[in-house]
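S.K.: predicted model and sequence below, questions to follow.
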Amino acid sequence: MSVTVRVPAKVNVQLAVGGARSDGFHDLANVFLAVGLYDEVTVTPAASLRVTCSGPGSDQVPLDSSNLAARAALALAERAGISASSAAVHIHIDKDIPVAGGMAGGSADAAGALVACDALWGLGTSRGELLSLCAELGSDVPFSLVGGAALGVGRGEQLTSLPVGGSFHWVFAVADGGLSTPAVYREFDRLWAGRSVPEPVASDALLSALRVGDAVALASAVSNDLQPAALSLFPSLRETLDVGMAAGALASLVSGSGPTTAFLAKSAESAAAVAEALLASGTCRAARVASAPAAGATVV
């Protein structure tokens, strides 16, 4: 017997970042939108815990106990009082979310492993308990579980679901190379050194645009406070952003901590044209088209 769970990528349509806290994290006002690019996580009983991975970028995914999906399985087993031998599973991750791209691929895999192991072991863990485990695993993991659209505060793990009034069309340009999220936050702190960082607050205009499904209004409201830091560390992303806008995108931004860049388009046809222009420009190694919002972790 095996269980497979499909989990979406995310784009941060707003990422407002406060100053560094005493615990090293930053307070956030993080508006997540799940998009239709998916990893699939399959768990099967095995003699010991092991992780395998296939798909684009799979060679960059750790296959040891540091993998977030493996950590999720162990955390769920511990919470449920299941012995290590009884909890042994083979976790296979079929990647389609860009790796190290600021789209929460690792977090998605963790959420997928939690849901899959919960079903495989017949635990019936409550949504609240699963979300608590997600928050322990990482700031983006809870949203990977719930999907749709949500405002995340604290370090992003405290979620409030948001209404979305329509579909939004996106293009994601996958860069050659990756960016470390901690490194981007360190650069954010360096760029703000000696200045007071404003308190992070969700944009009323952005929340309204999501609620009514207005792509033009959303385009004028998207923002990412980590973008200057990401561009400082990865300057060539500026050219990618420029190419997408010249091709007709309504808005462009670095996705999360990057280096994937995201482009909001007015229609599916426009998104296809933007993707074609990005690929032709040679400024990225792949351009993916997806719509949003998408459902969270789902058994398939």
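M.R.: Looks like it arrived, so ask away.
S.K.: only C-alpha atoms from now on, for both contacts and neighbour counts.
M.R.: Noted.
S.K.: got the contact list for the residue lying closest to residue 154 once chain neighbours are set aside?
M.R.: Sequence neighbours aside, residue 27 is the residue nearest to residue 154 in space, at 5.0 Å (criterion: Cα to Cα, 6 or more residues apart in numbering). Residue 27 makes contact with 17, 18, 19, 20, 21, 153, 154, 155, 156, 200, according to Cα atoms under 8 Å, 6 or more residues apart in numbering.
S.K.: including distance to residue 261 and secondary structure, could these go into CSV?
M.R.: Output for the contacts of residue 27, formatted as CSV (distance: Cα to Cα, whole Å; DSSP: H, G, I helix; E, B strand; the rest coil):
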residue, distance to residue 261, secondary structure
17, 18, strand
18, 22, strand
19, 24, strand
20, 25, strand
21, 27, coil
153, 23, strand
154, 25, coil
155, 22, coil
156, 20, coil
200, 22, coil
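S.K.: dropping in the other structure now:
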Amino acid sequence: MSMGARGPARVHVRAPGKLNLFFEVGDVQPDGYHDVASAYQAVSLYEDLWAEDSDEFTVSVTGSVDVSGVPEDDRNLALRAARLVAKEIGHSGGVHLEIVKHVPVQGGMGGGSADAAAALVACDALWGAELGSARLQRLAARLGADVPFSLIGGTAVGTGRGDQLSPALAKGRFDWVLVVADGGLSTPQVYEQLDQLRSGSTFDIAPRARAPRIDPAVLQALRAGDAPGLAAHARNDLQVAALSLRPDLRAVLELGEKAGALVGIVSGSGPTLAFLADGSESALELQVTLTASGRTALHVHGPVAGARVM
């Protein structure tokens, strides 16, 4: 790594995608947002970002997933993150960001948030800013609900908009098989669909009368490293909405559970599906079965660390 006047001339940061192991969604608030309670886990599917000094703020995006929907202008969350750091420290130059994506785009795994977290860490290192984790967290919260979690990684509980974080103890390793679906789902569209389904429904998808909270059994299973215990209590309130927008995913969920998964859930707002396996051998068998059925299946594990300089 060659050094510039302030910091290294080029910085490489890796940031993980996330799964929502538990996701409870409250009623829509007057400002149009929802209060949520989420248990996040960072998993070993990563975004890579390189940052180098430039006169302007530019970004290029490639990857092993379809990146055609990723903006390369100021709508790009990583670019907005870089501008925030520059503004915070009064840096007059710009930066070129090169992003290589492996987390599915609009897949419910927080890939864009991981890019933003990576950009915060990379620009902080590139410009020798030494902002420290508390200030980086504050900047992250301004960029979106999932960005603060991408910074810390591991396992955490998020409340409010999902950005009020507290780390959760998780013992051991959890093995997941992800099925990547074609095309993405827009998060706002999935929430809108949930609101519509709830307004026309009298049954169990109505929001609870209290503030959203994590099922204590989920935290207990994480602390114990107990995959079957986690499977018994994993839940995602957005799943019903994602499945109504993408009914084709239902058959894949059933297939995965028949093939030995402890549980299958929609990740975040979907359409990525996450299957929890009882150890790495079971995960490999499940991956083989799902791949044989013509799906793109990836074996990952969690928890892993958040955005960090390589």
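M.R.: Everything's here; your move. Keep in mind it's a predicted model, so treat the numbers as computed, not measured.
S.K.: filter the contacts of residue 27 of structure 1 to the buried ones?
M.R.: Buried by 16 or more other Cα atoms under 10 Å: 17, 18, 19, 153, 154, 155, 156, 200, out of these.
S.K.: what about the strands in the stretch 51-200 of structure 1?
M.R.: Counting by DSSP state E, counting those that start in this stretch, one finds strands in the stretch 51-200 of structure 1 at the ranges 89-94, 149-153, 158-161, 168-174.
S.K.: give me the mean deviation of the last one from structure 2.
M.R.: Read it as strand 168-174 of structure 1. Comparison of strand 168-174 of structure 1 with structure 2 after fitting gives an average deviation of 0.3 Å (mean Cα distance after the TM-score superposition for structure 1).
S.K.: what span of structure 2 lines up against that strand?
M.R.: The aligned range for strand 168-174 of structure 1 in structure 2 is 174-180, by TM-score structural alignment.
S.K.: which of the strands of the stretch 51-200 of structure 1 sits most buried?
M.R.: strand 168-174 (a mean of 27; mean count of other Cα atoms under 10 Å).
S.K.: from the chain's centre, how far out does that one sit?
M.R.: The chain centre lies 13 Å from the centre of strand 168-174 of structure 1; the measure is Cα atoms, centre = their mean, to the nearest Å.
S.K.: who's in contact with that strand?
M.R.: Applying Cα under 8 Å, 6+ apart, the contact partners of strand 168-174 of structure 1 are 98, 101, 213, 215, 240, 259-268, 271-272, 274-275, 278, 284-293.
S.K.: equivalent analysis for stretch 212-227 of structure 1, please.
M.R.: By Cα under 8 Å, 6+ apart, the residues outside stretch 212-227 of structure 1 that reach it are 12-17, 164-168, 184-185, 188, 203, 205-206, 209-210, 250-251, 253-258, 264-266.
S.K.: the contacts of strand 168-174 of structure 1 in strands, which ones?
M.R.: Taking DSSP state E as the definition of strands, the contacts of strand 168-174 of structure 1 contribute 261, 262, 263, 264, 265, 286, 287, 288, 289, 290, 291, 292.
S.K.: what's the most distant pair in the residues you listed?
M.R.: 286 and 292 (19.1 Å; Cα to Cα).
S.K.: and these two? which has more neighbours close in?
M.R.: The neighbour count for residue 286 of structure 1 versus residue 292, taken as other Cα atoms under 10 Å, is higher for residue 292 (23 against 17).
S.K.: what do we get in structure 2 for the more buried one?
M.R.: In structure 2, the residue matched to residue 292 of structure 1 (TM-score structural alignment) is residue 302.
S.K.: first to last residue in stretch 196-207 of structure 1, what's the distance?
M.R.: Stretch 196-207 of structure 1 has an end-to-end distance of 26 Å (Cα to Cα, to the nearest Å).
S.K.: buried set for that stretch?
M.R.: Buried residues in stretch 196-207 of structure 1, counted by 16+ other Cα under 10 Å: 200, 201, 202, 203, 206, 207.
S.K.: tell me which of these fall in helices.
M.R.: In this view, those that belong to helices under DSSP state H are 206, 207.
S.K.: any chance of the buried residues of stretch 196-207 of structure 1 in a markdown table, plus distance to residue 36 of structure 1?
M.R.: A markdown table is the format used below for these (distance: Cα to Cα, whole Å):
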| residue | distance to residue 36 of structure 1 |
| --- | --- |
| 200 | 27 |
| 201 | 27 |
| 202 | 24 |
| 203 | 24 |
| 206 | 20 |
| 207 | 20 |
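S.K.: would you format the strands of the stretch 51-200 of structure 1 as JSON lines with distance to residue 34 of structure 1 included?
M.R.: What follows is the strands of the stretch 51-200 of structure 1, written out as JSON lines (distance: least, Cα to Cα, whole Å):
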{"stretch": "strand 89-94", "distance to residue 34 of structure 1": "18"}
{"stretch": "strand 149-153", "distance to residue 34 of structure 1": "6"}
{"stretch": "strand 158-161", "distance to residue 34 of structure 1": "12"}
{"stretch": "strand 168-174", "distance to residue 34 of structure 1": "11"}
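S.K.: between the ones you listed, which one is closest to residue 63 of structure 1.
M.R.: strand 89-94 (9.6 Å).
S.K.: that closest one vs structure 2, mean deviation?
M.R.: Compared with structure 2 after fitting, strand 89-94 of structure 1 deviates on average by 0.6 Å (mean Cα distance after the TM-score superposition for structure 1).
S.K.: what's the matching range in structure 2 for that strand?
M.R.: The aligned range for strand 89-94 of structure 1 in structure 2 is 95-100, by TM-score structural alignment.
S.K.: check the offset of that stretch from the chain's centre.
M.R.: Counting by Cα atoms, centre = their mean, stretch 95-100 of structure 2 comes out at 19 Å from the chain centroid.
S.K.: ignoring the adjacent residues along the chain, who's closest to residue 187 of structure 2?
M.R.: Once flanking residues are discounted, residue 187 of structure 2 sits nearest to residue 269: 5.5 Å by Cα to Cα, 6+ apart.
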